[in-house]
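Novice: sequence isn't available, so here's the structure alone:
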């Protein structure tokens, strides 16, 4: 399952049939148990249009045994190599009648354990006792994200849309993209499939129009050592 050429050239790749029906059902069961037990948890965000669990791999660690199955481990190693670790994870549940949408953007920040002055680390924020910062571009260029699809995701229930190859342009403002000459792809993914994407790829999602739920586990990876004692706040080694 080598998709590295497409990931490099287009900034993303879709791979279906990574998880079995049984593995997906186990993930759903573990997530539902966690949310019922701890619904007041500060890392849980709930609204009419979206339910999210931040630091998902720490809040529901039992899921890791199902997430890092033989298929996913082989995909990571064959496309990126060894030495990567989890730096961030979020579970998104977009309900059937959700009006939630996300405008085009790049993923420019990482989660770190403290705020210290480090050259070329900028645009610091603090939300719910979690520091985020924009690191140097070369760190973002080496990182990647895997989105695990718990439900079949189509253009009608908020599948991501992306601007092909936009990750190759570095960090740029959206208004500097020439949309008339850019290729846009709607990334439809089957239940049990994944989407791999680079952080600098411009991506967005629309409102749900078909009354179908969309649940996704979003996991970010890096192998970069941060400078000056700065550390990834959610760093977790997985077995591959």
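Specialist: Everything's here; your move. Predicted model only: the values in this text are computed from it and were never measured. Numbering: from 1, shown residues only.

Novice: rest of the way, CA atoms for contacts and neighbours
Specialist: Noted.

Novice: what secondary structure does residue 22 sit in?
Specialist: In terms of secondary structure, residue 22 is helix; the call rests on DSSP: H, G, I helix; E, B strand; the rest coil.

Novice: hang on, residue 73 in a strand?
Specialist: No - secondary structure assignment places residue 73 outside any strand; it is helix (three-state DSSP).

Novice: what's residue 10 in contact with, if anything?
Specialist: For residue 10, the contacting residues are 164-167, by Cα atoms under 8 Å, 6 or more residues apart in numbering.

Novice: quick one: residues contacting residue 2.
Specialist: Taking Cα under 8 Å, 6+ apart as the test, what residue 2 contacts is 75, 78-79.

Novice: cutoff 7 Å now
Specialist: Residue 2 is in contact with 78-79, counting by Cα atoms under 7 Å, 6 or more residues apart in numbering.

Novice: the most centrally placed residue in the chain and residue 175: what is the separation?
Specialist: In the chain, the centroid-proximal residue (Cα atoms, centre = their mean) is residue 218; its distance is 3.2 Å. Using Cα to Cα, to the nearest Å, we find residue 218 at a distance of 26 Å from residue 175.

Novice: this is the other structure I want to compare:
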């Protein structure tokens, strides 16, 4: 594995794709663990366009040892170093018939355990009884996200499309995107592979057009202790 190349991609482009983190047997074990979970709780959301599990590692705790195999732990340690911990996890199952799409955006909010007035933190949101807040920029610049793909994913079933290097432009509003300067790239990922990205990377995904599922586990990591009075809502 070209660790130096992946480090460069993340620093320069804001993302990288690494294949073969999981075997087909491991992928099936992860899927079976998810399908065996009790889906009646408040962390599970089902619509015609998407099935999602919020606080995924809390809702389906027996999946953690399957996800954090030696290959994934080695990738995290070798690319980012030690000291990172999980701060958010979501599972998305986008059916083959889905019309769900996501517009261009950066991931600017983090999930925290309470809402209090703290300098540098804001604006605040509340979604599904979960407090979200935009933290100081340096926290977003340090964090990273791993997207674990359980299906082959390309532009036909909603693979992320990104603007390489946009993570270096701090807060970059979609309405201010300079399309004369930016180049859209599709991040195709094979089942068992991962995409790693910085939260400030501008990204989006299209509607599904090929009638194939797209199942992804989204896990966010940080090394940062938040300001006194609040903590990460899902810290593991």
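Specialist: Cool, got the structure. Owing to the predicted nature of the structure, the values given are computational and were not obtained by experimental measurement.

Novice: and the TM-score between these chains?
Specialist: Once the chains are laid over each other, their TM-score by TM-score structural alignment, normalised by the length of the second structure reads 0.97; 233 aligned residues with a Cα RMSD of 0.8 Å.

Novice: hmm, back to that, what comes into contact with the one helix or strand the residue nearest to the centre of the first structure maps to?
Specialist: Under the criterion of DSSP states H and E, residue 218 of the first structure resides in strand 214-222. Under the criterion Cα under 7 Å, 6+ apart, residues 84-95, 142-151, 153, 157 lie in contact with strand 214-222 of the first structure.

Novice: conserved subset of the contacts of residue 10 of the first structure in the second structure?
Specialist: Mapping the contacts of residue 10 of the first structure onto the second structure (both residues aligned by TM-score structural alignment, their matches' Cα atoms under 8 Å) leaves 164-167 still in contact.

Novice: among the residues you listed, which one sits closest to residue 68 of the first structure?
Specialist: Nearest to residue 68 of the first structure among these, counting by Cα to Cα, is residue 167 at 26.1 Å.

Novice: isn't there a helix covering the closest one?
Specialist: Yes - with the criterion set as three-state DSSP, the secondary structure at residue 167 of the first structure is a helix.

Novice: just give me the match in the second structure for it.
Specialist: Alignment of residue 167 of the first structure against the second structure is given by TM-score structural alignment, with residue 167 as its counterpart.

Novice: count the residues that sit near its match.
Specialist: 24 (other Cα atoms under 10 Å).

Novice: got a list of what it touches?
Specialist: Residues in contact with residue 167 of the second structure, defined by Cα under 7 Å, 6+ apart, are 14, 198, 200-202.

Novice: now do the helices in the second structure.
Specialist: The residue ranges that make up the helices of the second structure, judged by DSSP state H, are 3-12, 24-35, 56-59, 64-67, 70-80, 137-142.

Novice: wait, residue 185 of the first structure sits on residue 162?
Specialist: Yes - proximity of residue 185 of the first structure to residue 162 meets the contact threshold set by Cα atoms under 7 Å, at 5.4 Å.

Novice: of the two, who's got more company?
Specialist: More crowded of residue 185 of the first structure and residue 162, by other Cα under 10 Å: residue 162, with 23 against 12.

Novice: so the closest residue to the more buried one other than its chain neighbours versus residue 3 of the first structure, what's the distance?
Specialist: By the measure of Cα to Cα, 6 or more residues apart in numbering, the closest residue to residue 162 of the first structure outside its immediate chain neighbours is residue 203, 4.3 Å from it. Remark: distance between residue 203 of the first structure and residue 3 of the first structure (Cα to Cα) = 19 Å.

Novice: could you do residue 115 of the first structure as well?
Specialist: Distance, residue 115 of the first structure to residue 3 of the first structure, by Cα to Cα: 36 Å.

Novice: how about residue 150 of the first structure?
Specialist: The gap separating residue 150 of the first structure from residue 3 of the first structure is 21 Å, by Cα to Cα.

Novice: higher neighbour count, these two?
Specialist: Between residue 150 of the first structure and residue 3, counting by other Cα under 10 Å, residue 150 is the more crowded of the two (26 against 17).

Novice: what residues are up against the more buried one?
Specialist: Under the criterion of Cα under 7 Å, 6+ apart, the contact list for residue 150 of the first structure reads 24, 191-192, 215-216.

Novice: same thing but at 10 Å, please
Specialist: With contacts defined as Cα atoms under 10 Å, 6 or more residues apart in numbering, the neighbours of residue 150 of the first structure are 19, 21, 23-25, 27-28, 92-93, 189-194, 213-217.

Novice: just to check, residue 15 of the second structure is in contact with residue 79?
Specialist: No - look at residue 15 of the second structure against residue 79 with Cα atoms under 10 Å: they stay out of range, at 11.9 Å.

Novice: the strands in the first structure, which residues?
Specialist: Applying DSSP state E to the first structure gives strands spanning 12-15, 44-46, 51-54, 85-94, 102-105, 110-112, 122-127, 130-134, 144-149, 160-163, 184-186, 194-197, 203-205, 214-222.

Novice: that's all I had, so thanks and see you.
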